[in-house]
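*Asks:* Fold the following, please.
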Amino acid sequence: MKTTLVTGANKGIGFEVAKQLLQNNVFVYLGSRNLENGQQAVDELKSAGFNNVEAIELDVTNDQSVKEARKTIGEKTSVLDILINNAGISGGQPQTSLSATMQQFHDAYETNVFGVVRVTQAFIDLMQKSDQPRIVNVSSGQGSITLASDPTSAYYNFKGAVYQSSKSAVNMYTVVLAFDLKDTLFKVNLVSPGFTKTDFNGNRGTGTVEDAGKRILKYAFIGQDGPTGKFFCEETNPLTGEIPW
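*Replies:* Okay, the predicted model is just below:
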């Protein structure tokens, strides 16, 4: 049975991803900043008949929390097959380039960028023992500089200096990560789940968590002949999924 860690998985897209992984007979470590919230999510999944799931206290913004999570999971398994870096925040309002505060930038980057780096570096040793290691970093089409500067893009008028720049940053980290792992068994990709209706956006999204989860799992399960170091958003490009940087 494959093992997976999903960060920020106690609600929203992360919770749906955990559920779909369980439906595919994968053991899930459900990462949650608040252990009580994580346990409630696990209880809900178990009440639905899924037993191969365990809540892990994991605050991606805290070095010690990530180290403790690595220690806890390392005591339970010697191999981690899939890492889904899903935890993220919007950065709050306002988000114009001239009015967003330094605290907003700091908080968003701490979660959306540094959190991805922390967790990836902490768990890479367990993943190196897998025969099919997969890393999926959950990004956003809003992180595409090409689309953000294209007046014909569907979301051109939706600008956010904090959130968008943090996603662009994690996109570049992922490109370099994939490059550093190119001669290994790893597949490392970015997936934008699309404008999904969740608490994250005040339930203004137009897509479902079910579709978002399927888009993420597609790249968590890709074969050895699949892509690495690519950026996908099937909402923007239903044909091949790949979108510009």
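*Asks:* switch to C-alpha atoms for all contacts and neighbour counts from now on
*Replies:* OK.
*Asks:* so where do the helices sit in this structure?
*Replies:* For the chain, applying DSSP state H gives helices covering 12-23, 35-47, 63-74, 102-109, 115-127, 145-148, 161-180, 209-220.
*Asks:* Packing partners of the shortest one?
*Replies:* Pointing back at helix 145-148 there. Here helix 145-148 touches no other helix or strand, going by 3 or more CA pairs under 8 Å, 6 or more residues apart in numbering; DSSP states H and E.
*Asks:* what do you get for the first one?
*Replies:* Applying 3+ CA pairs under 8 Å, 6+ apart, one finds that helix 12-23 makes contact with strand 3-6, strand 27-32, helix 209-220.
*Asks:* how does it look with 7 Å?
*Replies:* When contacts are defined as 3 or more CA pairs under 7 Å, 6 or more residues apart in numbering; DSSP states H and E, helix 12-23 sits against helix 209-220.
*Asks:* and of the helices of the chain, who's closest to residue 238?
*Replies:* Nearest to residue 238 among the helices of the chain is helix 209-220; the distance by CA to CA comes to 10.8 Å.
*Asks:* by how many degrees do that closest one and helix 12-23 diverge?
*Replies:* If you take axes from the mean of the first three to the mean of the last three CA atoms, to 10 degrees, helix 209-220 sits at 60 degrees to helix 12-23.
*Asks:* Before we compare anything, build this one as well:
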Amino acid sequence: MASPASKVLVLITGANSGVGFELAHQLMQRPSYHILLGCRSREKGLAAVSTLQSRSPAGTGEFLHLDVTDDDTISAAESYIGTTFGKLDILVNNAAIATTDPSLSFRAALNLAFDTNATGPAALSIALAPLLEKSTHTPSPRIINVSSGVGSLARRLDPTGPMYRVSGIPYRASKTALSMITACHFVEFGPEVKVFAYDPGFTVSNLGPHNNVESGARSAEESVRPLVEVLDGKRDGEAGLLLHNTGVWPW
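*Replies:* The predicted structure follows:
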């Protein structure tokens, strides 16, 4: 059996549930892949790894303690990956929140959303970019920022579209910021490292109380399949943009 250090190394944040967990599940079907499940909660992260391993995957995976709002855990993750593997092939910035706590002031809700959904992914990408640059993986190393079409300015201002009256300024604004971070890192890290934003669509997850089948959310399995195509290099001509399962959202 190949050692984890010789495999395609993928770090997925927020990997204990929803899109992150399903992506880890699908990638662990590949014997040449080793998945780092980045999770804020040690208990939930270890449980997720245990569940995936119980399915007898062809690939391998492990828990990595990582809170994108905590620079100490980002530094520790960078140190561990560098020392243990010497490189990183794919980073999937998936961890996100949609603040629904009515006790939070607007300022607190906005700051919390930005810290988790924009600042955190940006800080992690900057910290891990040198390790991505050491990758020899084909296709080229990449960063995928899991985002949302609700962050599109054009869709927000289109009175004929479904996003016109969707509320939630903190979440929407944080995803708009993530689009700019994606564009900046596309320029700054490229062409060696490809950077994408990807909207998996309305998906069953722990993101909010309405992310369920009853509200029309798609299964995580269905939402993740097109994301895997981005990881596999099938949409490299659209790097630097906000992708969805069949196309590109306008900024």
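*Asks:* thinking again about what came up before, dump the helices of the first structure into TSV; add distance to residue 80 of the first structure and mean neighbour count as well.
*Replies:* Listed next are the helices of the first structure as TSV, based on distance: least, CA to CA, whole Å; neighbours: other CA atoms under 10 Å:
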stretch	distance to residue 80 of the first structure	mean neighbour count
helix 12-23	14	22
helix 35-47	19	18
helix 63-74	9	16
helix 102-109	26	17
helix 115-127	5	19
helix 145-148	33	17
helix 161-180	17	20
helix 209-220	12	20
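*Asks:* With distance to residue 85 of the first structure added, can I get those in CSV?
*Replies:* Output for the helices of the first structure, formatted as CSV (distance: least, CA to CA, whole Å):
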stretch, distance to residue 85 of the first structure
helix 12-23, 9
helix 35-47, 16
helix 63-74, 13
helix 102-109, 14
helix 115-127, 6
helix 145-148, 21
helix 161-180, 11
helix 209-220, 11
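*Asks:* Go through these and name the closest to residue 243 of the first structure.
*Replies:* Nearest to residue 243 of the first structure, of these and by CA to CA, is helix 145-148 at 8.7 Å.
*Asks:* OK, contacts around the counterpart of residue 74 of the first structure in the second structure?
*Replies:* Residue 74 of the first structure maps onto residue 82 of the second structure when the alignment is built from TM-score structural alignment. Residue 82 of the second structure makes contact with residue 131, according to CA atoms under 7 Å, 6 or more residues apart in numbering.
*Asks:* separation between residue 82 of the second structure and residue 130 of the second structure?
*Replies:* Noted for residue 82 of the second structure: a distance of 9 Å to residue 130 of the second structure, by CA to CA, to the nearest Å.
*Asks:* How about residue 64 of the second structure?
*Replies:* Taking CA to CA, one finds residue 64 of the second structure at 19 Å from residue 130 of the second structure.
*Asks:* do you know how far the residue nearest to the spatial centre of the second structure is from residue 162 of the second structure?
*Replies:* Residue closest to the average C-alpha location in the second structure (CA atoms, centre = their mean): residue 94, at 2.2 Å. From residue 94 of the second structure across to residue 162 of the second structure, the span is 24 Å (CA to CA).
*Asks:* try residue 10 of the second structure
*Replies:* For residue 10 of the second structure, the distance to residue 162 of the second structure equals 34 Å [CA to CA].
*Asks:* Which one's more surrounded, these two?
*Replies:* A direct count of neighbours by other CA atoms under 10 Å for residue 10 of the second structure and residue 162 places residue 10 higher, at 23 against 11.
*Asks:* Aligned against the first structure, show me the partner of the more buried one.
*Replies:* Counting by TM-score structural alignment, residue 10 of the second structure lines up with residue 4 in the first structure.
*Asks:* quick one, what contacts that match?
*Replies:* Contacts of residue 4 of the first structure (CA under 7 Å, 6+ apart): 26-29, 80-83.
*Asks:* Also residue 197 of the first structure?
*Replies:* Contacts of residue 197 of the first structure (CA under 7 Å, 6+ apart): 203-209.
*Asks:* Farthest pair within those?
*Replies:* 204 and 209, at 12.6 Å, using CA to CA across those.
*Asks:* Once you drop chain neighbours, what's closest to residue 122 of the second structure?
*Replies:* residue 181 (6.6 Å; CA to CA, 6 or more residues apart in numbering).
*Asks:* Trace residue 110 of the first structure over to the second structure, please.
*Replies:* In the second structure, residue 110 of the first structure lands on residue 115 (TM-score structural alignment).
*Asks:* Give the aligned equivalent of residue 33 of the first structure in the second structure.
*Replies:* Under the alignment (TM-score structural alignment), residue 33 of the first structure maps onto residue 40.
*Asks:* How many neighbouring residues does that match have?
*Replies:* If we define neighbours as other CA under 10 Å, then residue 40 of the second structure has 21 of them.
*Asks:* wait, what's in contact with it?
*Replies:* 65-67.
*Asks:* What is the neighbour count of the nearest residue to it once chain neighbours are set aside?
*Replies:* Leaving aside its chain neighbours, residue 40 of the second structure sits nearest to residue 67 (4.6 Å; criterion: CA to CA, 6+ apart). With neighbours defined by other CA under 10 Å, the count for residue 67 of the second structure comes to 21.
*Asks:* how about residue 67 of the second structure, what's its partner in the first structure?
*Replies:* Aligned by TM-score structural alignment, residue 67 of the second structure pairs with residue 59 of the first structure.
*Asks:* these two touch, right, its match and residue 65?
*Replies:* Yes: proximity of residue 59 of the first structure to residue 65 meets the contact threshold set by CA atoms under 7 Å, at 5.7 Å.
*Asks:* What separation is there between residue 9 of the first structure and residue 2 of the first structure?
*Replies:* Distance, residue 9 of the first structure to residue 2 of the first structure, using CA to CA: 18 Å.
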